[in-house]
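S.K.: Okay, predicted coordinates and the sequence, questions at the end:
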Amino acid sequence: MWPEILRESLRDARRGWLWWAIGLVLYVLLILAFYPSIKSDPSVNEIMHKLPASLRVLFGEDLTTPAGYVGGRLFSLMPILLSVFAGLTGAALIAGEEARGHLEFPLAQPVSRRALLAGRTLALLILLLGLGFVLFLGTWAAGQVFQAPLPAARVLETAALHTLGAWVFGALALGVGAATGRAGVASAVGAGLGIGLVVLHTLSGQVAALRDLAWLNPWKEALGGSPLLHPVSVTPLLVCLLVGVAFALIAAPFFQNRDVGR
């Protein structure tokens, strides 16, 4: 029965996803459209060198090259946007449906709660991967148009790092929502932690304790590994994928045993 739940979840979420995809493409076009006007201006990098170290960690120090500009101006903010999308969507798939009274009907069907959770979890992953593909395609195509060409493989791997990083927090939100039935709490935990870890990443260059724990941050490779310049290892992608799956598995017994709608 979970394939049916998957199709239903994707169908219900398609309109909201489409608006997010359109907004993401427009944002990419807006950012990339400014690159031709600054790519030959060395004063831009001089300004970046004067910024605090925490901001240089996030935005980089070279905005005159395609990789430096796209990484510093576009992908540096993607963890925040994708965390918001993942947190809101993950919370809505079970806890949000429960709050609106829409979860009682599927639970009344001959389908287990674990199957329902599995279908909604897979739907979240597909929605995020779809948004990540839009990010990849929009960034690569706009780069060709606005004089910031980048290898398709590097853009795809960078988009994958950001997408699967957001998957961790979306799965967390879905798991918290399934375990508690509280959509507001779930979205706050998922999106809030995703954004909070971006802030911690920017501070890691100045705080030794944070630097030592940077390997625990899902955004480490996406924001600090220069994926637009260097090939991405499959390890961080696989780790993020499995961590998200683990959150759903941990939530399963709580969702199985609690009274839904109360």
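M.R.: That came in fine, so what should we check first? Keep in mind that this is a model prediction, so the values were computed, not measured.
S.K.: alpha carbons only for contacts and neighbour counts from here, please
M.R.: Will do.
S.K.: Sort out which residues of the strand or helix carrying V199 are buried, please.
M.R.: Using DSSP states H and E, V199 maps to helix 183-203. Of all the residues in helix 183-203, those buried under the rule 16 or more other Cα atoms under 10 Å are 183-195, 197-198, 200-203.
S.K.: does L210 count as helix, strand or coil?
M.R.: helix (DSSP: H, G, I helix; E, B strand; the rest coil).
S.K.: so what's it closest to, chain neighbours aside?
M.R.: Closest residue to L210 apart from its sequence neighbours, by Cα to Cα, 6 or more residues apart in numbering: S204 at 4.8 Å.
S.K.: what's the burial count for the one you found?
M.R.: 20 (other Cα atoms under 10 Å).
S.K.: Q147 now?
M.R.: 14.
S.K.: cool, the one 10 residues further on as well?
M.R.: A total of 21 residues lie near E157 under the criterion other Cα under 10 Å.
S.K.: Is it correct that it is in contact with S226?
M.R.: No: using Cα atoms under 8 Å as the test, E157 is too far from S226 to be in contact (10.8 Å).
S.K.: Which strands or helices does the helix holding V199 pack on?
M.R.: Judged by 3 or more Cα pairs under 8 Å, 6 or more residues apart in numbering; DSSP states H and E, helix 183-203 is in contact with helix 53-59, helix 78-91, helix 152-180, helix 208-212.
S.K.: which other residues reach stretch 175-194?
M.R.: 79-80, 83-88, 90-92, 94-96, 98-99, 117, 166, 169-174, 247-248, 250-252, 254-255, 258, 260-261 (Cα atoms under 8 Å, 6 or more residues apart in numbering).
S.K.: 7 Å - rerun?
M.R.: 83-84, 87-88, 91-92, 94-96, 98, 169-170, 172-174, 247-248, 251, 254-255 (Cα atoms under 7 Å, 6 or more residues apart in numbering).
S.K.: List buried residues within these.
M.R.: Buried among the contacts of stretch 175-194 by 16+ other Cα under 10 Å: 83-84, 87-88, 91-92, 94-96, 98, 169-170, 172-174, 247-248, 251, 255.
S.K.: here comes the other one, which I'd like you to weigh against the first:
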Amino acid sequence: MWTEVLRLDLLLRRRSMIGFALGMAVYAFAVVALYPAFKNDSGLDAFTANSETVAALFGVSGSLTSPSGWLNANMYSNFLPLIVLLLTVGYGAACLAGQDEDGTLGPVAALPISRRRIATQKFAAMALLAVPVAVLTGLCVLAGRGFELDVGVGPLIGTTVGILLLGIAFGALAMAVGAATGSRGAALGITTAVAAAAYLVNSLAPVVDWLKPWRFLSPFFYAIGDGQLDAGLPPAWAAVLVGMAAVFLGGALVAFERLDVH
């Protein structure tokens, strides 16, 4: 029973996984295909220069007409992380606390495998759920070379990995909160609040001086907030995100061992 829980959860979530992946791929291709119509629009750069705070709220900084600026503004700094978080946080809140509330976690916990292995397999399922969305999006962006949207393959891969690690970290946090409280609502609420605050800190730090030192507390900074689409994902930043996910997974394992499963 090394992968039964993993395979079962992926089977139950396959429709949402495929739907989100295909939907994001269509959106990404549209963003890529529209780039030639806007790449020489000086008004976009003027908007960024004249409305820095408003632009920052959407994770936009620098030139909107450069390939990386266009992709960040329309996808990588906002929409793609949101979709990945919808998948991972939604599953993280449901896989332990949600199933416990529904009464479906009891039969799983009664299987002749340890709770630690159950939680680890659910963590793996959560990570795999986000892979098709991020990978298909990246492939569509690579197709942008035919639409004058030239982005380096290395930085694109690094940014994709960063967003995946971001989703995994917050998904693990949702698992930990859910296992600790036994409440899917609490897991969703607390994790969403933390993610929203972290996003705002990372987005506004470039234009709000007193927030700049705090950006290092935001997982978004390590995933997308340090020019990753231009320079790639530094190994140290990837290690920070992996460390966050590991800490939250450890908390989930400990809390699940103590959870009174119905």
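M.R.: Yes, it's here. What you see is a predicted model; the values in this text were computed from it and never measured.
S.K.: do you know which of the helices and strands packed on helix 183-203 of the first structure lies nearest Y69 of the first structure?
M.R.: helix 53-59 (8.6 Å; Cα to Cα).
S.K.: mean per-residue distance, whichever helix or strand comes after that closest one to the second structure?
M.R.: Past helix 53-59 of the first structure, further along toward the C-terminus, the next helix or strand under DSSP H and E is helix 66-69. Compared with the second structure after the fit, helix 66-69 of the first structure shows a mean deviation of 1.3 Å (mean Cα distance after the TM-score superposition for the first structure).
S.K.: Over to stretch 3-11 of the first structure?
M.R.: Mean for stretch 3-11 of the first structure is 1.7 Å (mean Cα distance after the TM-score superposition for the first structure).
S.K.: What are the buried residues along that stretch?
M.R.: 5-6, 9-10.
S.K.: Which members of those are positioned in helices?
M.R.: 5-6, 9-10 (DSSP state H).
S.K.: can you redo those residues as TSV with distance to C240 of the first structure?
M.R.: Listed next are these as TSV, based on distance: Cα to Cα, whole Å:
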residue	distance to C240 of the first structure
I5	24
L6	21
S9	23
L10	22
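S.K.: Neighbours of the aligned partner of P110 of the first structure in the second structure, how many?
M.R.: In the second structure, P110 of the first structure lines up with P112, judged by TM-score structural alignment. By other Cα under 10 Å, the residues close to P112 of the second structure number 8.
S.K.: Which secondary structure state does P112 of the second structure sit in?
M.R.: Quick answer, by three-state DSSP: P112 of the second structure is coil.
S.K.: Secondary structure element for the nearest residue to L165 of the second structure once chain neighbours are set aside, which one?
M.R.: In space, and not counting its chain neighbours, L165 of the second structure is closest to L241: 6.0 Å by Cα to Cα, 6+ apart. Using DSSP H and E, L241 of the second structure sits within helix 235-258.
S.K.: Where does that helix end up in the first structure?
M.R.: So helix 235-258 of the second structure is aligned with residues 234-257, judged by TM-score structural alignment.
S.K.: now stretch 153-164 of the first structure, how far from the chain's geometric center?
M.R.: Mean-position distance between stretch 153-164 of the first structure and its chain equals 11 Å (Cα atoms, centre = their mean, to the nearest Å).
S.K.: what about it, how far off from the second structure?
M.R.: With the second structure overlaid, stretch 153-164 of the first structure shows a mean distance of 1.2 Å (mean Cα distance after the TM-score superposition for the first structure).
S.K.: Show residues contacting that stretch.
M.R.: Everything outside stretch 153-164 of the first structure that qualifies as a contact, by Cα under 7 Å, 6+ apart, is 78-79, 128-129, 132, 135-136, 140, 222, 227-229, 231-232, 237, 240-241.
S.K.: That one: which residues count as buried?
M.R.: Buried residues in stretch 153-164 of the first structure (16+ other Cα under 10 Å): 154-164.
S.K.: and which of the residues you listed is nearest to E61 of the first structure?
M.R.: For these, the nearest to E61 of the first structure is T158 (18.4 Å; Cα to Cα).
S.K.: Return the distance of the closest one relative to V134 of the first structure.
M.R.: In this view, T158 of the first structure and V134 of the first structure are 13 Å apart by Cα to Cα, to the nearest Å.
S.K.: E157 of the first structure now?
M.R.: In terms of Cα to Cα, E157 of the first structure sits 13 Å off from V134 of the first structure.
S.K.: Can you give me every residue that contacts the residue nearest the centre of the first structure?
M.R.: Central residue of the first structure (Cα atoms, centre = their mean): A166, 2.6 Å from the mean position. The contact partners of A166 of the first structure, by Cα under 7 Å, 6+ apart, come to 79, 82-83, 86.
S.K.: Same question for A198 of the second structure.
M.R.: Contacts of A198 of the second structure (Cα under 7 Å, 6+ apart): 218-220.
S.K.: ok, it to P219 of the second structure distance?
M.R.: Counting by Cα to Cα - A198 of the second structure and P219 of the second structure are separated by 7 Å.
S.K.: just L57 of the second structure next, same as before
M.R.: Counting by Cα to Cα - L57 of the second structure and P219 of the second structure are separated by 16 Å.
S.K.: Please say which of these two ends up with more neighbours.
M.R.: P219 (26 against 17).
S.K.: separation between the more buried one and G167 of the second structure?
M.R.: From P219 of the second structure across to G167 of the second structure, the span is 10 Å (Cα to Cα).
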